[in-house]
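Participant: Predicted structure and sequence below. I'll ask about it afterward.
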Amino acid sequence: MADQLSRVFAALADPTRRDMVARLTVADATVNQLAEPYAVSIQAVSKHLKVLEDAGLVTRSRRAQTRPVHLEAEVFDLMTAWIERYRRQAEERYRRLDAVLAELTDPPPADLPTGRPQKAQPQKGKSS
């Protein structure tokens, strides 16, 4: 799992590949269709697709003379589970921090000492 997750995050580190993945969420596309918006060669797009394929994010099939690229959405479940685990941990830490901050900002009840030393009051009527 960790190795595949590393490959997925590494593949998505490139903005062109992230854009290709975003476009594939709408519909399958051929290499030529994926290459259209970029000022790069078909070979460069094919290299990007190879990285996405190695990470398990896309697959290619054969339809007549074309080889459409298909997004494998199940891989996002793996990423989501990993991210969710750390999101829950972070939220728990923030809840604990919120509780500590609330204790620091709320005034103590009147019957509890404030924790600050009080000045000794001179006693009246006694001489030294």
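Facilitator: Cool, got the structure.

Participant: hey, let's count contacts and neighbours off CA atoms from now on
Facilitator: Fine.

Participant: Now the helix or strand encompassing R7: buried residues?
Facilitator: Counting by DSSP states H and E, the element that carries R7 is helix 2-12. Neighbour-count burial for helix 2-12, counted by 16 or more other CA atoms under 10 Å, picks out L5, R7, V8, A11, L12.

Participant: any idea which helix or strand comes after it?
Facilitator: helix 15-24.

Participant: Heading C-terminal from that following helix, find the next helix or strand.
Facilitator: Per DSSP H and E, the helix or strand that comes after helix 15-24 is helix 31-35.

Participant: what's in contact with the helix or strand following that next one?
Facilitator: Where DSSP H and E defines the elements, the next helix or strand beyond helix 31-35 is helix 42-54. If you take CA atoms under 8 Å, 6 or more residues apart in numbering as the criterion, helix 42-54 is touched by R7, V8, A11, L12, T16, R17, V31, N32, L34, A35, V58, T59.

Participant: how does it look with 6 Å?
Facilitator: Applying CA atoms under 6 Å, 6 or more residues apart in numbering, the external contacts of helix 42-54 come out as A11, V58, T59.

Participant: Take this one as well and set it beside the first:
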Amino acid sequence: MSSVLVVDDEPDVRLVTRVILEASGYDVWEAESGEAALDALGGDHLPDVLLLDVRMPGIDGWEVLRRVRGAPGLLRDLPVVIFTADIASAEQAPVALADREFFLSKPFDPDDLVELVGRAAKAAAA
């Protein structure tokens, strides 16, 4: 079973995302901020996919992505799905999306979420 760390400052978004992904067989962890995400990613067990909101107070999603990509070891290669309601933010991303990075706009279709997380999980296994 693949695991996904869902990072979003909105509890309702985390809940809906959790329900959709768990119904599709994923083990879902949650973080309510960029700081909490970095703490979770600093542990011994990494998720297979990081689902990361861009606009959050404090450490935003782009900064989390920069830190993940700059980290040593396996964290650097962690597949990341950026999801945001701010399309302009994605188009003006301060970090270019790489081969293990995907984009999903909010609001999202549940099938699109599952399909994209599945693609990211396959990238993790590759």
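Facilitator: Received, thanks. Everything numeric here is computed off the predicted structure, so don't read it as measured data.

Participant: TM-score for this pair?
Facilitator: The TM-score (TM-score structural alignment, normalised by the length of the second structure) is 0.25; 66 aligned residues with a CA RMSD of 5.5 Å.

Participant: so the helix holding R7 of the first structure versus helix 42-54, what angle?
Facilitator: Angle of helix 2-12 of the first structure versus helix 42-54, following axes from the mean of the first three to the mean of the last three CA atoms, to 10 degrees, is 150 degrees.

Participant: Redo the contacts of helix 42-54 of the first structure as a markdown table? Include distance to L24 of the first structure.
Facilitator: Shown next, in a markdown table, are these (distance: CA to CA, whole Å):
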| residue | distance to L24 of the first structure |
| --- | --- |
| A11 | 15 |
| V58 | 9 |
| T59 | 11 |
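
Participant: which one of those residues is nearest R85 of the first structure?
Facilitator: The shortest approach to R85 of the first structure among those belongs to A11, at 21.3 Å (CA to CA).

Participant: How about the contacts made by that closest one?
Facilitator: Taking CA under 6 Å, 6+ apart as the contact definition, A11 of the first structure lies against L52.

Participant: For stretch 39-53 of the second structure, what is the spacing between the initial and final residues?
Facilitator: 16 Å (CA to CA, to the nearest Å).

Participant: What residues of stretch 119-126 of the second structure count as buried?
Facilitator: R119, A120, A121, A123, A124.

Participant: and D12 of the second structure, how many neighbours?
Facilitator: Applying other CA atoms under 10 Å, we find 10 residues neighbouring D12 of the second structure.

Participant: That one sits in which helix or strand?
Facilitator: helix 11-23.

Participant: And the next helix or strand past that helix?
Facilitator: Using DSSP H and E, the next helix or strand after helix 11-23 of the second structure towards the C-terminus is strand 27-31.

Participant: tell me the angle of the helix ranked longest in the second structure relative to helix 11-23?
Facilitator: Among the segments of the second structure that qualify as a helix by DSSP state H, the longest is helix 110-125. Orientation of helix 110-125 of the second structure against helix 11-23 (the same axes, to 10 degrees) gives an angle of 70 degrees.

Participant: List the buried residues of the lengthiest helix in the first structure.
Facilitator: The longest helix of the first structure (DSSP H) is helix 74-105. Across helix 74-105 of the first structure, burial judged by 16+ other CA under 10 Å covers V75, L78, M79.

Participant: Could you name the helices and strands sitting against it?
Facilitator: Here helix 74-105 of the first structure touches no other helix or strand, going by 3 or more CA pairs under 6 Å, 6 or more residues apart in numbering; DSSP states H and E.

Participant: helix/strand/coil for the closest residue to F102 of the second structure other than its chain neighbours?
Facilitator: Leaving aside its sequence neighbours, F102 of the second structure sits nearest to V81 (CA to CA, 6 or more residues apart in numbering; 4.6 Å). Three-state call for V81 of the second structure (DSSP: H, G, I helix; E, B strand; the rest coil): strand.
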